[in-house]
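In: with the sequence up front, the predicted model follows.
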Amino acid sequence: MREKGGLIISRVCESRPPRGSSLSLLTALGRIELTLREVIMFNWLRGKKRAASSVSPIGPLAFKSNDAAFAYACHQMQSDLAEGVFLPAIVLDASKEFGTQKAVATDAKGIQTALLLVCSRDGGFRVMAQTASKDGPTITVGDLVAWQAMAFRQEFANLGSDERFGWMGLVLGTLKPEWHNDVGWVGADRFR
């Protein structure tokens, strides 16, 4: 049974690994998975960090599409990048960007790995991210998702033309293209 609307995040908005890089994408994804587990365990041991939020004077906003919501977030909302911050992101087609077999990969444990365009003032940056668990929505190209920045790793930053490719994080759930002044982005389905 899926919980709807269980994810709400606070305020939020082009990197690409060079072709033929010495570290293959599959090797990098394996390292990301291992490192993410370490980061999650470390964060659990030291306690959770809450993302700072501030209330905007604007009212509820409903966007016609996920792309429109993402563009608004990039240009109008706070999108500072730091450990623990939640940002909206758009799921991209990894098969077109990297030549992978699928747009969004799913491993034997049910964890999904996707290429994301994460909100930033310059229109977004790319990262590879995994879902927080196997229990949740099936993410597809074009979905608006909640991404939480977990840690920065220089070895992954070196794979891309944009240093921000080194940010590791988790997809916590899908978002509706709706912003509510009192709660932020409205969640659709979350990973449990």
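Out: Alright, I've got the coordinates.
In: hey, let's count contacts and neighbours off CA atoms from now on
Out: Fine.
In: what residues of stretch 32-51 count as buried?
Out: 32, 33, 36, 39 (16 or more other Cα atoms under 10 Å).
In: the first one contacts residue 168, correct?
Out: It stands for residue 32. Yes: in this structure, residue 32 is within contact of residue 168 by Cα atoms under 8 Å, at 7.1 Å.
In: and the strands in this structure?
Out: Along the chain, the stretches classed as strands by DSSP state E are 8-9, 61-62, 86-92, 105-106, 112-118, 125-131, 144-152, 167-180, 184-190.
In: from residue 91, how far off is the residue nearest to residue 192 when sequence neighbours are not counted?
Out: In space, and not counting its chain neighbours, residue 192 is closest to residue 135: 5.6 Å by Cα to Cα, 6 or more residues apart in numbering. According to Cα to Cα, to the nearest Å, residue 135 stands 18 Å off from residue 91.
In: another structure for you, compare them:
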Amino acid sequence: MAEDAPHRKFTSTMEAFEHACAEHDTLIVPEQPLLAMVLESVGDAGALAEGDGCAQLTLKAASEDGGFVVISRTTFAPKQTLHPGDLVCWVPLQHDADLGARAGDERFGWVGLVFASFEPQWAGDEWVVREFFE
């Protein structure tokens, strides 16, 4: 991670996302969290509530080239609805090479889960958690 001020509040989630792409470690490593932004949802109000209440989301994960798209879901039902533009903690777990090849970007093949949502704020050495999904 790049050196950051002990506390930084960004003016928008897009500014925070662009900062993560340019200044933070964006190497894809299994079980290593990455900042991601909700792009769109499959359903109303930012997420598709599945039978277990988890949300299915289309995300743009932070990377040096400005981000890459993945489909993911939350670990548990969010208490606060997730909307396009919200920042989340996405954790890649394993790679599906066939899925990545079909999509034209091998990074799309990463399968992972969303564990939390973030505020567009950096404090100390981490993003400020809005909600941890538990």
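Out: Thanks, I have the structure now. The structure presented is a predicted model; accordingly, all values stated were derived computationally and were not measured.
In: circling back to that earlier point, and residue 135 and residue 91 of structure 1? Which one has more around it.
Out: Higher neighbour count among residue 135 of structure 1 and residue 91: residue 91, with 23 against 14, using other Cα atoms under 10 Å.
In: OK, contacts around the more buried one?
Out: By Cα atoms under 8 Å, 6 or more residues apart in numbering, the contact set of residue 91 of structure 1 is 114, 115, 116, 117, 139, 140, 141, 142, 143, 144, 145.
In: quick check: of the residues you listed, which has the highest neighbour count?
Out: Highest neighbour count within the contacts of residue 91 of structure 1: residue 145, with 29 neighbours (other Cα under 10 Å).
In: looking at structure 2, name the residue matched to it.
Out: In structure 2, the residue paired with residue 145 of structure 1 according to TM-score structural alignment is residue 88.
In: ok, residue 41 of structure 1 next?
Out: Using TM-score structural alignment, residue 41 of structure 1 pairs with nothing in structure 2.
In: and what of residue 171 of structure 1?
Out: Alignment note (TM-score structural alignment): residue 171 of structure 1 maps to residue 114 of structure 2.
In: who are the contact partners of residue 107 of structure 2?
Out: Contact partners of residue 107 of structure 2, counting by Cα under 8 Å, 6+ apart, are 68, 69, 70, 100.
In: so which of the residues you listed comes closest to residue 43 of structure 2?
Out: When the contacts of residue 107 of structure 2 are ranked by distance to residue 43 of structure 2 (Cα to Cα), residue 70 comes first, at 16.7 Å.
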